[in-house]
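> Need a 3D model of the sequence below.
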Amino acid sequence: MLSIISTLASASTAANSTWSQLAIMERLLSNYDRTMRPGHTALDRGSEMISSTATVQDALSCIPPGHPDLVIIRPIVHHVHSIDQVGKTFKVQGTVTIYWDDWRLNYSALSCLDEVTLGSLRDTGGIWEPGVVTFESQQARYGGAHGALALLGEAVSIKRSGHVTWTRRFESTFGCPGMSYGQMPFDAQGCLITFGSFPYSAADVSVIFSEITKHAAAAISFSTGEWMVTVASVREVTVSDKSYARLCFKLERSSNNAEFSIIMSILFVCAAYAGFYVSPAAAPARIALAFLCFLMVLNNVTTLYARLPPLKSAQKGRVWISDFLFGCMIFNFVSLIQYAAVNYGITCRAAKKAALAAAKEAKEAQEEPPVNTSTVQIEVSPTDSHSQHRRLRPAWYKKWDPSVLADLDIVFRWLFPIAFIIFISIMFGTISIYPPGSTCDFEARPD
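Below is the predicted model of the structure:
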């Protein structure tokens, strides 16, 4: 019996609490203008004075200027993901809580409730809100939104003093157009998220971060894909008569994908270098080795360009890892051309040896004594086709013996690694001259 009475009492209390909230909001909004911000309190009181004063001029002289409303932002980031290097965007999931004071919602004389808690801003019946947006957002879903942009998760609470707390979940795609990949894979990108009032200027609404956000921002860290995401800093600025609270995300490349491509490209060049120790007679092995190494590095270059936006040929569009992989590809291509030169040198050397042997046989035949027979001796001189062929060659070719190319392997066994070590040293020593990643410009006007 007691449990039944307790249940009924609890239900009755809940009903009264709900009715009290509805009654409070109905009473508060009976003469409420949602188009007027709370900071116009003095102006509103001045309008009441007009009806009770003798002249309008006297009343207006008593109206002090309105003060800006203070709006406090507390964003909580749950996850940062889907960082798109081509589109220069990233996605953020979290909640954002907005605080402000509205003296018109003070119900201390109406009820003993500590606060009125409602499921959405629409449930309040239409109170003023500061119109806070994130300017870099390209596509967003919010708690309390309509249609395809709707997302579950919204709450509004109003304290007896008129202090309003509005919390919403959000999932937004933010643009970071300043991303620069010149020093990839050793780059870091700075991307801003700007909170500000869209309809109001800094003279009407001042937007700041909560103290919790300011102190806890440095502890925010996420690992997503190949990136490590941290909050570098937060700042409140006024730009072009607008008040902004800006959050700077720092995106640092932390995966081993790019480093693995660099290491593999170096190993492919080393494999191509090993071909200089393979006998030139093993033509299929040397050609296959050099050609496969070239194709593997070319594949790395193609994969890299697929992950980047279209790059300009100007210095601004240079990417370090692209130049490094391209250099490795050139070294592999040189090893392929080198074998063609060696093979040509071997062919020329063989032809030279054959020509010398033929000339020696002809000389020996001329030095043999003639045989006395009744048969008429006819002396036939050897054809000098080789001499005729040499006369058709240019002068520089006559002075240079192409058969020396057969010994090119010996030269490349020393020259190739020295040149490659110099190339690697130059590339790693010039990383700083490539365009750095983007930075957060807090004083820039958001688009």
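> alpha carbons only for contacts and neighbour counts from here, please
Noted.
> Report how many residues lie close to residue 31.
Counted with other CA atoms under 10 Å, the burial measure for residue 31 works out to 9 neighbours.
> Could you measure from it over to residue 40?
Spatial separation of residue 31 from residue 40 under the definition CA to CA, to the nearest Å is 15 Å.
> Over to residue 353?
Separation of residue 353 from residue 40 (CA to CA): 105 Å.
> same check, this time on residue 399
Plainly put, residue 399 is 97 Å away from residue 40 if you go by CA to CA.
> the more surrounded of the two?
Counted by other CA under 10 Å, residue 399 and residue 40 do not tie: residue 40 has more neighbours, with 17 against 8.
> Need the three-state assignment for the residue nearest to the more buried one when sequence neighbours are not counted.
Nearest non-adjacent residue to residue 40, counting by CA to CA, 6 or more residues apart in numbering: residue 66, 5.1 Å away. Using DSSP: H, G, I helix; E, B strand; the rest coil as the criterion, the local structure at residue 66 reads coil.
> OK, contacts around residue 66?
Shown here is residue 66, whose contacts under the criterion CA atoms under 8 Å, 6 or more residues apart in numbering are 39-43.
> Looking at these, which are in strands?
When strands are assigned by DSSP state E, not one member of those lies inside them.
> For the stretch 201-350 of the chain, which segments count as helices?
With helices called from DSSP state H, counting those that start in this stretch, the stretch 201-350 of the chain shows them at 211-216, 257-274, 283-306, 320-367.
> Name the residues of the third one that are buried.
The neighbour-count criterion (16 or more other CA atoms under 10 Å) identifies 286-287, 289-294, 296-298, 300-301 as the buried residues of helix 283-306.
> wait, which of these is closest to residue 4?
Ranking the buried residues of helix 283-306 by separation from residue 4, with CA to CA as the measure, puts residue 300 on top at 74.3 Å.
> One more, please, to line up against the first structure:
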Amino acid sequence: MDKYSIFVYIFIFGYCRSREMFEQDRIRRDITAYLLNENRYDATIVPELDEDFPTNVTVQILIRNMHSINEVAMEYSVGIYLRMWWRDTRLDYREITNTTYLQKLELDTRQIDKVWQPNIYFDNEKQAFVHKVTTTNRLMHIYRDGTVVYSIRLSLTMSCTMSLHYYPFDAQTCPLVIQSFCYTTDNIRLQWHGTNPVKISKLQMPQYALLEDETETSSYDLEYEETGTFSTLEVELSLSRKIGYYVLQVFTPCIFLVVLSWVSFWVDPDAVPARVSLGVLCVLTMTTQSAVVHQSLPPVSYVKAIDVWMFVCLFFVFASLLEFACVNVILQKKVDSEEKKTFEASTKTQREKALEVDRISMYLFPSTFIVFAFIFFMVSGLA
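Modelled structure (predicted):
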């Protein structure tokens, strides 16, 4: 075959291929225009309105990111893809064309509003928006049998009632509730996707870990006395708090402060300014540390695990200061007895008694604190 014949063959093949693609595009445009013609299709009417059964809407959620989990406001923010499937027999185009290549119609974002939608909303949503960069992030495909696939990208701020009894060793369960705002169970039924109702991308959150294995879904009917019964879907997201930050920023500094307060037991009892200054400094620092920790928490009425920890640490620091007060009182009794020239017939002087109190404290305080810390972390960690 010469070069001229090859050129002619390529030209003919390209021409035929371009005509075929043009014909496919024309057929796709014609079918779409026919299906969405306002004279035959009303997007305000439920697909099975004339039938005795509701339209089944299958729902799937893809969680892309999760952030801003706020204990004070009792809320969390999440970015999702909401995907839905339903069948609208009015959009069945199998009898219109017998072309096998045209398995689905991909609608432009401006055409999506011409198709009926189940009017989904989130019951516990506080704030939400649809992403619009560079255009509104929505997708809709219509398959040959009238099955509609709809996907939309959303960012949501959801309310979540949190229990902080074991904070910061707590685990939270935050719900995400889906309903149709205007269609009762007479018109639509919501159901979770059979195999993957909730898909979670690999997330990296600074304070929490999202436990995919413990994510639970449920479906039920919710009845409102004034408006009727609505099909409802709910997913409970299980969040486990990471304690690395609190170990470094809360527990370790508190332990250091408590240990620092014990240094006074090794300081000579006569060095009053040194022991008083050390005790007062530890108490004030411990109080400041407690205030900083509680700034990021809501003023709940019950006792939290962190409250127990901070109180006991403050108690140990304050007890160290009180221990020196007792030692100083014992030393003061020695001075009074010397002035009165009344010595008791005892094997120990008052100074030796004071030093004995310090020696007992050297072992009593650390051992008691270690026992408390062991019990605290065992109980909180297993809760």
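> what's the TM-score for these two chains?
Taking TM-score structural alignment, normalised by the length of the second structure as the basis, the two superposed chains have a TM-score of 0.81; 356 aligned residues with a CA RMSD of 3.2 Å.
> mind putting the helices of the stretch 201-350 of the first structure in JSON lines, distance to residue 48 of the first structure included?
Rendered in JSON lines, the data for the helices of the stretch 201-350 of the first structure read as follows (distance: least, CA to CA, whole Å):
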{"stretch": "helix 211-216", "distance to residue 48 of the first structure": "38"}
{"stretch": "helix 257-274", "distance to residue 48 of the first structure": "69"}
{"stretch": "helix 283-306", "distance to residue 48 of the first structure": "67"}
{"stretch": "helix 320-367", "distance to residue 48 of the first structure": "69"}
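> Can you say which of those is nearest to residue 226 of the first structure?
Distances from residue 226 of the first structure to each of those were compared by CA to CA, and the smallest falls on helix 257-274, at 7.6 Å.
> And the closest one, what's buried?
By neighbour count, and taking 16+ other CA under 10 Å as the criterion, the buried residues in helix 257-274 of the first structure are 258, 261-262, 264-266, 268-273.
> what do you get for stretch 220-234 of the second structure?
Buried-residue list, stretch 220-234 of the second structure, by 16+ other CA under 10 Å: 230-234.
> can you tell me which of those are in strands?
When DSSP E defines the strands, the subset of these inside them is 230-234.
> Could you measure from residue 93 of the first structure over to residue 151 of the first structure?
On the measure of CA to CA, residue 93 of the first structure and residue 151 of the first structure end up 11 Å apart.
> list residues touching both of these two?
169-170.
> you'd agree residue 129 of the second structure is in a helix?
No - using three-state DSSP, the secondary structure at residue 129 of the second structure is strand, not a helix.
> Contacts only, for it.
154-156.
> and if we set it to 6 Å?
Residues counted as contacts of residue 129 of the second structure (CA atoms under 6 Å, 6 or more residues apart in numbering) are 154-155.
> so what corresponds to it in the first structure?
Taking TM-score structural alignment, the alignment pairs residue 129 of the second structure with residue 141 from the first structure.
> now residue 47 of the second structure
Using TM-score structural alignment as the criterion, residue 47 of the second structure maps onto residue 38 of the first structure.
> And residue 157 of the second structure, by the same measure?
Structural alignment (TM-score structural alignment) places residue 157 of the second structure against residue 173 in the first structure.
> Please work out which residues outside the helix or strand encompassing that match touch it.
Under the criterion of DSSP states H and E, residue 173 of the first structure resides in strand 163-175. Outside of strand 163-175 of the first structure, the residues that reach it under the criterion CA under 6 Å, 6+ apart are 89-101, 136-143, 153-158.
> Out of the residues you listed, which sit inside strands?
89-101, 137-143, 154-158.
> follow-up on the earlier one: pick out the most distant pair among the contacts of residue 66 of the first structure.
Among the contacts of residue 66 of the first structure, the pair separated by the greatest distance (CA to CA) is 39 and 43, at 8.6 Å.
> Closest to the centroid, which residue in the first structure?
Here the mean C-alpha position of the first structure is nearest to the C-alpha of residue 85 (CA atoms, centre = their mean), at a distance of 4.0 Å.
> can you tell me which residues contact that one?
Residue 85 of the first structure is in contact with residue 308, counting by CA under 6 Å, 6+ apart.
> switch the cut-off to 10 Å
Taking CA atoms under 10 Å, 6 or more residues apart in numbering as the criterion, residue 85 of the first structure is in contact with 176, 179-181, 306-309.
> where's residue 58 of the first structure relative to residue 45 of the first structure, distance?
When residue 58 of the first structure is compared with residue 45 of the first structure (using CA to CA), they lie 14 Å apart.
> what's the counterpart of residue 310 of the second structure in the first structure?
Counting by TM-score structural alignment, residue 310 of the second structure corresponds to residue 325 in the first structure.
> So residue 200 of the second structure sits against residue 78, correct?
No - applying CA atoms under 10 Å, one finds residue 200 of the second structure not in contact with residue 78, separated by 11.2 Å.
> helices and strands around the longest strand belonging to the second structure, which ones?
When secondary structure is assigned using DSSP E, the longest strand within the second structure turns out to be strand 55-70. Under the contact criterion of 3 or more CA pairs under 10 Å, 6 or more residues apart in numbering; DSSP states H and E, the helices and strands touching strand 55-70 of the second structure comprise strand 75-87, strand 147-159, strand 188-192, strand 198-200, strand 208-210, strand 228-241.
> just those strands: most buried one?
Burial among these, expressed as mean neighbours by mean count of other CA atoms under 10 Å, is greatest for strand 188-192, which shows a mean of 23.
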